[in-house]
Every structure is written in C-alpha cells, then in structure tokens.
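1. coords below, sequence missing:
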C-alpha cells in the first residue's frame, strides 16, 4: 500500500530551480531515504507534501488525500521536522514544546518526556541561547511526540554530535519496527544505510534513481589488495584477471577494483599462495557521487 504518492510533479522557479516531472512513492511501514546535493529539490518536494506550496503540474497525495487541498486533515497523522526550524526565541525549550503540543491538541506529554530522556535534553533554557544541536533535539521531540503514523524529516540530524546521531538511528529503527512510514532527507550516508529500505536520488530537481538499499549497497565497488608469496605468483594472477594491477613498488602485491565479481577474484587467488588480503569497501557517499556527477569514472 502506498502511503505517500508523488506523481509527475513540477514546480519551476526558473533557471532550472525547482523539481521537474518527479515521481516516486513511499509504502506503508517503509523508511525511504531522499537523497541529493544542496539545491537538488528535496526541500521543495517536502514543502509540497506539507501543503505549503502547490505543484505547477502533477499530484501529491498522502493517504489518498491531496496534500494542498486537504493539508489540515493530513497533518493530524503527520510528524514533520523541517530543515530550518522556526523557533520563538523568547520562549524556553520546554515552553516551545508545550506550545507545539497545544497546537497539536495534545494533552499528554509523556512521549515528549521519553524523547527528552533518550536525547539527554534539558529543555528549560531559553531557545535564543541554545546551540544548533540543542535546538535540533527540540525539533525531534516536537516531530515525534504525538506518535504519528507518518513522519517527514528534512536533514533530521543536522547539528547533532555522533552519539546523538546514533540515538536518532535507534529511534528510527524503533519506529520502523512499530510500522511507521518515514520519508527522510539526509546527507549522512551511514544513517541512510542503517535505517532505509529504499532510496530516491535526485539531482537538479530530476529523478536519477530509485532502488532498494540492498541493491545500492551490493553495487558499491570494493578495492581488493592481495599480497602473494612471490612476484611470479602475482604476475600469474594478473595474467588471468584483467582488472588486476601488479604493484610497481612491491611486485608481490596486486590491487584491483571489484564489485559483484568479488567471488571470482577470491577464487582465482586460491590457485596461488596468499600471504595477505585486504578489502576496502567504497562508502555509500562515494557511490552516490556517481549519481551527483562528482565522479565520472
């Protein structure tokens, strides 16, 4: 079942800014990573899902309801964390959380208290004196405290330290187990790799790829480095494996890039005496540079 549906939307701001004929969906109970460089159109897409702007063309639906025409109804079951949170600086963090809870017609702040403990947040200080990380924690509390069925998160760990980023990953995995539907824009690729079922990649406002994380990760290249007992063995291996290159400094060492053919590379090495083997896996970030145009190899 599709919870979020984006069908051929275009929002053109001129000079190729915006999104163009963009289509993808988020299925019930799925965590979908929404990836692209700054200016790719991620926030423009999310603003249309929230009903803040209307597409020039195409349709945006959540739970079968039009995101612009029925925005108020949709927001009852939606948690949202914006990329730039609009705080009221004269308030304390706790006053702001209560303010948001009142707008959401919440009477119980039990879930908010749980989240504050999870993220080690003391929300009593004034917002204007808080760090970016502290403010981000308050944004997370406000997005999740109503226990919504659907979450739309725009760069949710911006400003968080590595420990809190890990706590956030734990939160997403917990919500995923509970069947929540989550669309998450992120630049932190380990975060995406650990939490998402699929990823949508956009560039210049246009769709580049949609695939499962399993498929994307299996396509990542690996650099294999094998050291043989002597140079003759290394040369013998290279002669039978076109991708392999014998090291000029140490003739016993061979390096090569492998992807899905790693099994073949290892088995062929078994015909010789191997004294050392290292495999360096390409990061998902490097892999995505191919889609972003940063790596033309």
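-> That came through fine. Predicted, not measured: the structure shown is a model, and the values here were computed from it.
2. only C-alpha atoms for contact and neighbour calcs from this point on.
-> OK.
3. need the strands for this protein, in chain order.
-> With DSSP state E as the criterion, the chain has strands at 2-14, 17-27, 31-35, 57-62, 65-66, 78-81, 150-154, 181-185, 198-203, 206-212, 222-228, 245-246, 253-258, 274-281.
4. ok, and what's touching the fifth one?
-> So the one you mean is strand 65-66. Contact partners of strand 65-66, identified using CA atoms under 8 Å, 6 or more residues apart in numbering, comprise 59, 60, 74.
5. how far off centre is that strand?
-> 25 Å (CA atoms, centre = their mean, to the nearest Å).
6. which of the contacts of strand 65-66 tops the neighbour count?
-> The most crowded member of these is residue 60, carrying 26 neighbours; neighbours defined as other CA atoms under 10 Å.
7. find the nearest non-adjacent residue to that residue, please.
-> Leaving aside its sequence neighbours, residue 60 sits nearest to residue 6 (CA to CA, 6 or more residues apart in numbering; 4.7 Å).
8. and the comparison structure, right after this:
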C-alpha cells in the first residue's frame, strides 16, 4: 500500500522548470531514499509534498489526500525535519520540542526524555546559543517524539557528528519497525545505503532511476582483487572489465555485474590463490549517472534545490 504517491509532478518558476514529470511512491512501512546533488529538485519536491508550493502539473497524494488541498489534514500525521533548522531564539530547546510535540497532539514524555539523552542535548539552553548541529537535534527529537505515520527528512543529519548520525539511524530503524514510512532526502550515500529499502535518483528535475538497491546495482561495477599461480592473460579483451591495475603480484580491476560469471570462469584457469570482491556501492551507481554531465547549478529561483 502506498502512503505517498507522486504522479507526473511538474513545477515551474517562470521559464525555469524545477521538476519535470516526477513519479515515485513511498509504501507503508518502508524507508525511501531520495538522492541527487544540490539543485536537482529534492527540496522543491518536498516543498510540494508539504503543501508549501503548488504543483504546476501532476498529482501528489499523501494518505490518499491531495498534498495542496488537504495540507492541514495531512500535516497531522506527518513529521518533517529540514536540513537547515531555524528556531525561536528566546525559547529553550526543551520548550521548542514541547511546542512541536503538543501541536501534533501527542504527549509521550518518556520518549522525549529518552531522545534528549540519546542525542546528548541540553534542553535548558536558549536556542540562540545552539550550534547548527544542536538545532538539528532539536528538530529530530521533536519529530521522533511525535506519533507520525510519515517522516519527511530533508538532509536531516546536516551538522551532526558521526556519533549522532548513528543515533539518527537507530531512530529511523525504530520507526520503521513500528510500520511507519520515511522519505529520506540525502546526498550522504552511505546513510542512504544503510537505511533505505528503495531509492529514487533525481537529476535536473527528472527521476532517472527508481528501485531497490539490488535492482539498481546492475548499473554498477564490482571491485575485484585477484592473485593467481600463473599470470592472467587476455583479461583486457573480456567484456565488462575496467581499470586494470597491478598491485603487489595481484590484479585489481572492476567488473560489470552482468559479466561476472564469464570473468570468473576465465581467471579460474590460471589457478586462483586469492580472490577479494567488494560489492558495488551506491556511490558508484550515483557517480555513473552523473558521468559526462554538467554539475547542476543554483538557479536562484526561490532557492530551488
């Protein structure tokens, strides 16, 4: 069952097209990774989901309701964390957390206290004294303290140190276990790889790939390190072989996944002494999609992102 469904979404700012026919869905109980470089359209899409921007064309449904017409009803069941959190400077962190939690109608004080401890936040300090990382912590604690059905997280770990990133990841897995859904927009590929069931890659306002990590890895290459009794010949003549490098009496190279069986059959003739393979990373997939393309630049159209 789809909690969130985007169908042929377009958004224009004057002559600039920020989103061009975007399609994807987030199913109940899954973590969906929404990845792309700055300027690709991630934040613009999220602003449409939140009812902040009205679509130029297309349909956006959350819980079966229209994201623009039914925004107030939808917000009762959604928790949102932006990548750059602004807080009321004269309120304490604890007061801001309480305000957000009460606005959502939940009052789980034990969960609030548990998260404050996990994120190592001093809730008695005024928000104007907080660093960027501490402001992120306030927003994350408020979001995960509430009983939402969909968590929309736009670069949520911006400013967090690695220890706090791990706490964040634990929180995402906790809500997933409860059957909640998460839309995670990020350019930290290791984070997406750890957490997400499926990913969608956006480039220049268009979704170019959607699927599970296993489904998308057909586009990536596996890194191999091989040592054999006899020198391997004619390796460079095989299909799907890339970047052959000699390393300490061994060969390092990359193999296209669909040619793996053929390559292994060839090298086994030479008496394998050592064989190491590293599974293709999401980063490889991501970079291959951007090979040979110009980097997206900020257009200045309302801070389109």
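-> Great, that's in hand. Because the structure is predicted, anything quoted here is derived from the model rather than measured.
9. TM-score of the superposition?
-> Comparison of the two superposed chains (TM-score structural alignment, normalised by the length of structure 1) gives a TM-score of 0.89, and 292 aligned residues with a CA RMSD of 2.4 Å.
10. just to revisit the earlier point, can I get the contacts of strand 65-66 of structure 1 in a markdown table with distance to residue 16 of structure 1?
-> Shown next, in a markdown table, are the contacts of strand 65-66 of structure 1 (distance: CA to CA, whole Å):
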| residue | distance to residue 16 of structure 1 |
| --- | --- |
| 59 | 20 |
| 60 | 21 |
| 74 | 30 |
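11. separation between residue 186 of structure 2 and residue 199 of structure 2?
-> 11 Å (CA to CA, to the nearest Å).
12. any residues in contact with both of these two?
-> Shared contacts of residue 186 of structure 2 and residue 199, defined by CA under 8 Å, 6+ apart, comprise 33, 34, 35, 192.
13. of these, select the buried ones using a PyMOL command.
-> A single PyMOL command selects the buried members of these (16 or more other CA atoms under 10 Å):
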select buried, resi 33+34+35+192
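14. mind putting the shared contacts of residue 186 and residue 199 of structure 2 in a markdown table, distance to residue 212 of structure 2 included?
-> Converted to a markdown table, those look like this (distance: CA to CA, whole Å):
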| residue | distance to residue 212 of structure 2 |
| --- | --- |
| 33 | 10 |
| 34 | 12 |
| 35 | 13 |
| 192 | 11 |
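15. longest helix of structure 1?
-> Looking across structure 1 with DSSP state H, the single longest helix is helix 162-177.
16. now do that helix: which elements does it pack against?
-> For helix 162-177 of structure 1, the elements it packs on are helix 189-195, judged by 3 or more CA pairs under 8 Å, 6 or more residues apart in numbering; DSSP states H and E.
17. neighbouring contacts of the helix it packs on?
-> Residues from elsewhere that reach helix 189-195 of structure 1, judged by CA under 8 Å, 6+ apart: 31, 33, 169, 172, 173, 186, 213, 284, 285.
18. who wins for neighbours among those residues?
-> Each of the contacts of helix 189-195 of structure 1 was scored for neighbours by other CA under 10 Å, and residue 33 scores highest at 28 neighbours.
19. residues touching it, list them.
-> Residue 33 of structure 1 touches 183, 184, 185, 186, 192, 196, 197, 198, 199, 200, counting by CA under 8 Å, 6+ apart.
20. coming back round to it: let's have the strands of structure 1 in JSON lines, adding distance to residue 47 of structure 1.
-> Rendered in JSON lines, the data for the strands of structure 1 read as follows (distance: least, CA to CA, whole Å):
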{"stretch": "strand 2-14", "distance to residue 47 of structure 1": "11"}
{"stretch": "strand 17-27", "distance to residue 47 of structure 1": "11"}
{"stretch": "strand 31-35", "distance to residue 47 of structure 1": "14"}
{"stretch": "strand 57-62", "distance to residue 47 of structure 1": "11"}
{"stretch": "strand 65-66", "distance to residue 47 of structure 1": "13"}
{"stretch": "strand 78-81", "distance to residue 47 of structure 1": "10"}
{"stretch": "strand 150-154", "distance to residue 47 of structure 1": "10"}
{"stretch": "strand 181-185", "distance to residue 47 of structure 1": "12"}
{"stretch": "strand 198-203", "distance to residue 47 of structure 1": "16"}
{"stretch": "strand 206-212", "distance to residue 47 of structure 1": "16"}
{"stretch": "strand 222-228", "distance to residue 47 of structure 1": "38"}
{"stretch": "strand 245-246", "distance to residue 47 of structure 1": "50"}
{"stretch": "strand 253-258", "distance to residue 47 of structure 1": "40"}
{"stretch": "strand 274-281", "distance to residue 47 of structure 1": "36"}
